[in-house]
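In: generate coordinates for the sequence data below:
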Amino acid sequence: MAKHIFVTGGVVSSLGKGITAASLGHLLKARGYKVTMQKMDPYLNVDPGTMSPFQHGEVFVTEDGHEGDLDLGHYERFIDENLSRESNFTQGSIYQALIARERRGDFLGGTVQVIPHVTEAIKERLRRIAGQSGADIVISEIGGTIGDIESLPFIEAARQFKTELPPGDVLFAHVSLVPYIAAAHEVKTKPTQHSVKELRSLGVQPDFIVCRSDHEVSDAVRAKIAMFCDVPADNVLACVDAPSIYEVPLSLHDQGLDEKVLARLGLPAREADLAPLRGFLAASAACEGEVDIAVVGKYVSLPDAYLSVIEALGHAGVACGRHVNVHLVDGEEIDEGNVAEVLGGMDGVLVPGGFGRRAFEGKILAAGWARAHEVPYLGICLGLQAAVCEFARNVAGLRGATSAEFVEEIAASATEASEGHLAAAAASAVPLVVDLMPEQADVEDKGGTMRLGAYPCRLVPGSRAEAAYGEPVVYERHRHRFEVNNAYRDRLAEAGLVVSGTSPDGRLVEMVELPGHPWFVATQAHPEFKSRPTRPHPLFRGFVAAAAARRG
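Out: Got it, this is the predicted structure:
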């Protein structure tokens, strides 16, 4: 039987529950236990796949094609395990499944209610991930903040779940804000007291309290929280802001969190192997020199929209012995007149994934700048499509080349500016070097219908991509609907664009590159999702190494 740990949050959101949960997962795995992790989100969306990154940050994609919460990225990077669609579910998905069953008549005319039906469905997901993963310990983070109406079914399900398992098989860790009040020159415990009081009113007594703060949390403060919250003082831990999120596991380890958790679960505290993490942090501290990388995107006002990209750049930087300065550049603000000014000081240009025409022309300009000025370039998903469109327009002579994704928008804007259907027809006649996948032609629903998850890619021998990976076939995760149009592949190849990676049957273009360029590689996949602190992704490592070489 797996042991279960529930992580809750109090006072405010964005406390770092995910980092705390992932850090605990790292520590328990370092002690030799098989760990898996799960995020329960209270919102009514079925998954974050159709949510704007401005709302919820990046959408993380698992190997089996689930569009999940960005915390899954933290989990994978910290415990170095590939998670699955069982690792993330929302209240919306629970309701969707229950309503489908009700419509089929599965409840035989009975009344469907939050208790027991919603809570039972949540508990079933807890049992399912434990059974399918074969984990010794399952860590489940409950999204939202204690006191939110929407999270009540999850708290109640977790409370019931504890009563159904033997004593010592379930524990609760509550992550709470301990704010510093500058006028009083002290941190305040009252918000945490109220948060724990609210949690206890729901029938849940936390076993551990992790105090998040930007100031020191003294022993006296922890003792006060312990007294008012009925938690042993040794089980109240400080988690103060750290320069790197990868320092958090060591901070919690130094306070004995992993050993105390195992004792509470009745498991032996095996020797902890933290050498890989310590080695990564030592290498990070030893980095000399810098590289400046422009990430030209659409959602740059919220860095979490490109969280895995930024993390992957950091991993590669440590491997190359350089600090990576990430400059988030709004593609909408790049034009012919300022592209040199915006990108001129950069050592590398990265264009990440995205959807929609907005900022696409700026991304094309960024790809063109990198190509023409021999600046290292890495294109990801839409970044590959931008590079192909730019090359088609300015090298292969395909004037106005673009993606079918934007044809309707182009036609609409042309119609507004000119003569109705004639302008629309002209706009739709541009070369569509990126087109909709045939199997996507009749798809109407937006959620969960793209090409999702891991797919094989056969690399061309002697290509830069093949040299970076060091193997002929690789698997990368995808999230897109549009592909390079095979009708133009020969024309692009004749002009010098190398298709360096394809699907095993050769039908789909997976990677392209430019020979003779210091580094110009683009992939239709999302390699950032597979980068780890101690194992940076080969494409990111090659890209950052080329940027470092350019800087000299």
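In: from here on, contacts and neighbour counts on C-alpha atoms
Out: Fine.
In: other SSEs contacting the host helix or strand of residue 416?
Out: Per DSSP states H and E, residue 416 falls inside helix 407-417. Counting contacts by 3 or more C-alpha pairs under 8 Å, 6 or more residues apart in numbering; DSSP states H and E, helix 407-417 packs against helix 420-428.
In: starting at the chain centroid, how far to the helix or strand just after the helix it packs on?
Out: Proceeding N to C from helix 420-428, the next assigned helix or strand is strand 432-436, under DSSP H and E. Offset of strand 432-436 from its chain centre (C-alpha atoms, centre = their mean, to the nearest Å): 27 Å.
In: give me the contacts around the helix or strand following strand 432-436.
Out: Sequence-wise, the next helix or strand downstream of strand 432-436 (DSSP H and E) is strand 451-459. With contacts defined as C-alpha atoms under 8 Å, 6 or more residues apart in numbering, strand 451-459 is touched by 61-67, 465-466, 471-481, 500-504, 510.
In: one more, so I can put them side by side:
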Amino acid sequence: MLYLVEDDSDLPARYGALAALLADALHATLWPAPAALDEARFPDAVQFVTRDRGLAPSGLIWAERLGVLRAPCGDAPAAARERDIVVPLHPRVMGDGVSAAAWRRQADGQDVPVRHCRVLRAGDAWRVVDVATGLAIPGLDDCRQDDFGRWSAAPPGADSLRRAPRIVHGEPARLCIALIGSEAGQREGYPATLAALGDALDAARIDSATLDLRFVAPGTLSPAGAPAALAGCDGILLPGGADMRAVPGQVRAARHGWLSGTPVVGLCLGMQTMATAVLQVALGTDDVGLTEVDANVRVPSFVPMRADPPAASEERHRVGEHRMQVVDGSHLRTILDGEHGLRYNHRYRFNAALHPALTAAGLNVVARDDSGQIVDAIEARDHPFFIGMQGHPEQSSTRHRPHPLLRAFVDAARAAAAR
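Out: Have a look, this model is predicted:
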């Protein structure tokens, strides 16, 4: 059977989300359809790293977390002869020839049965409805998101939703985490980081009444104002992203965490801004920066993949799942406990010429790629928690199996809050 699921949302975080819940309920496979998302409005709209070393709509993280996503091979109607296939269709971002009618004609031509569904809103929930009957698909008549954006088809009050911490703003709290990104960008553009943080908080059994999650847009962090904006935070999460306008604010947040002893974790771009901040402090100059932001920066902390001979590889863009070699005896090695695979998406790498300065400043390189040339992780020697990864651990997290790095970060933030 071929299931076509129409969803009128144009938000990258919603791409395929309800279709993934249907695929999970059917024990089916989600088969992504082409989409043209607005990357000007949402710079991180197409940042989900696929297993076949490509990039796809960021909303596919939901299908990945449920284990229903498969890389298309051949065509969906042909595959639907052998097993149930669910295709998400978002009319507002689809190209020509990918409408529900076009898919139905293709399936009819191959004698494949089709069930056409549509996503409808019902109050503060969503449902997946069979277009022919007007009835909701059983089990998908009350689909909701928790405070971390994670989708569930469980009814209100179900255990999986009840355990999710509630985010409180402006109330007294014993644990405060600053996520350096706009709330809209994290919820609507690239949802993986927020979901993975929720997974780690659940695993740590952080009670709803003790959590204050602050979304801090990096553009609001001025050099003088960053310490005040981040005062009282017990942990700082620096996410990845394709929007280079976030870099100055991330560097200021990382600098505050470095100097104040606040636990900091950096993901991809976040690792780059952490290293840059420490080098700025150590070298006593703000003229340290990312080449991706300023090609003429005086002291480049991160350079193009092939710009620093001898080249680590002929790749200009490292994307996909790779293994990293973690240094024995490092804190990161203890945290990962043997988990060394990660998904990557970057075109720039740490400038090897600055390795001595980084080490002298107190920041160790604790993981590299298989060639030994690309820095994959850094950690501080004398800091409660200051660890960054060049990859995307958030894309490997699930509700019942949070990524170890984010779980360790939450533990460090909780320890900081207790001091």
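In: any idea what the TM-score is?
Out: Superposed pair, TM-score by TM-score structural alignment, normalised by the length of structure 2: 0.83. Supporting alignment: 402 aligned residues with a C-alpha RMSD of 3.7 Å.
In: what subset of the contacts of strand 451-459 of structure 1 is buried?
Out: Buried by 16 or more other C-alpha atoms under 10 Å: 61-67, 465-466, 473, 476-481, 500-503, 510, out of the contacts of strand 451-459 of structure 1.
In: those in helices, which ones?
Out: Residues of these located in helices (DSSP state H): 465, 466.
In: what about the nearest residue to residue 183 of structure 2 once chain neighbours are set aside, how many residues close to it?
Out: Spatially, and ignoring its direct neighbours in sequence, residue 183 of structure 2 is nearest to residue 215 (5.5 Å; C-alpha to C-alpha, 6 or more residues apart in numbering). For residue 215 of structure 2, the tally of surrounding residues (other C-alpha atoms under 10 Å) stands at 18.
In: and the aligned partner of residue 8 of structure 1 in structure 2, what is it in contact with?
Out: If you follow residue 8 of structure 1 across to structure 2 using TM-score structural alignment, you land on residue 6. Each residue near residue 6 of structure 2 by C-alpha under 8 Å, 6+ apart is listed here: 88, 89, 90, 91, 100, 116, 117, 118, 119.
In: these in helices, which ones?
Out: Counting by DSSP H, these contribute residue 100 to helices.
In: TSV for the contacts of residue 6 of structure 2, including neighbour count and distance to residue 357 of structure 2?
Out: Converted to TSV, the contacts of residue 6 of structure 2 look like this (neighbours: other C-alpha atoms under 10 Å; distance: C-alpha to C-alpha, whole Å):
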residue	neighbour count	distance to residue 357 of structure 2
88	25	49
89	27	51
90	27	49
91	17	52
100	19	57
116	20	60
117	27	58
118	20	56
119	22	54
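In: a markdown table for the contacts of residue 6 of structure 2, including distance to residue 25 of structure 2?
Out: A markdown table is the format used below for the contacts of residue 6 of structure 2 (distance: C-alpha to C-alpha, whole Å):
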| residue | distance to residue 25 of structure 2 |
| --- | --- |
| 88 | 15 |
| 89 | 18 |
| 90 | 20 |
| 91 | 23 |
| 100 | 21 |
| 116 | 16 |
| 117 | 14 |
| 118 | 16 |
| 119 | 15 |
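In: residue 482 of structure 1 matches what in structure 2?
Out: So, by TM-score structural alignment, residue 482 of structure 1 is matched to residue 348.
In: give me the neighbour count for that match.
Out: When neighbours are defined as other C-alpha under 10 Å, residue 348 of structure 2 has 23 of them.
In: next, find the distance separating the closest residue to it other than its chain neighbours from residue 83 of structure 2.
Out: Spatial nearest neighbour of residue 348 of structure 2, chain neighbours left out: residue 304 (4.3 Å); criterion: C-alpha to C-alpha, 6+ apart. Per C-alpha to C-alpha, to the nearest Å, residue 304 of structure 2 is found 44 Å from residue 83 of structure 2.
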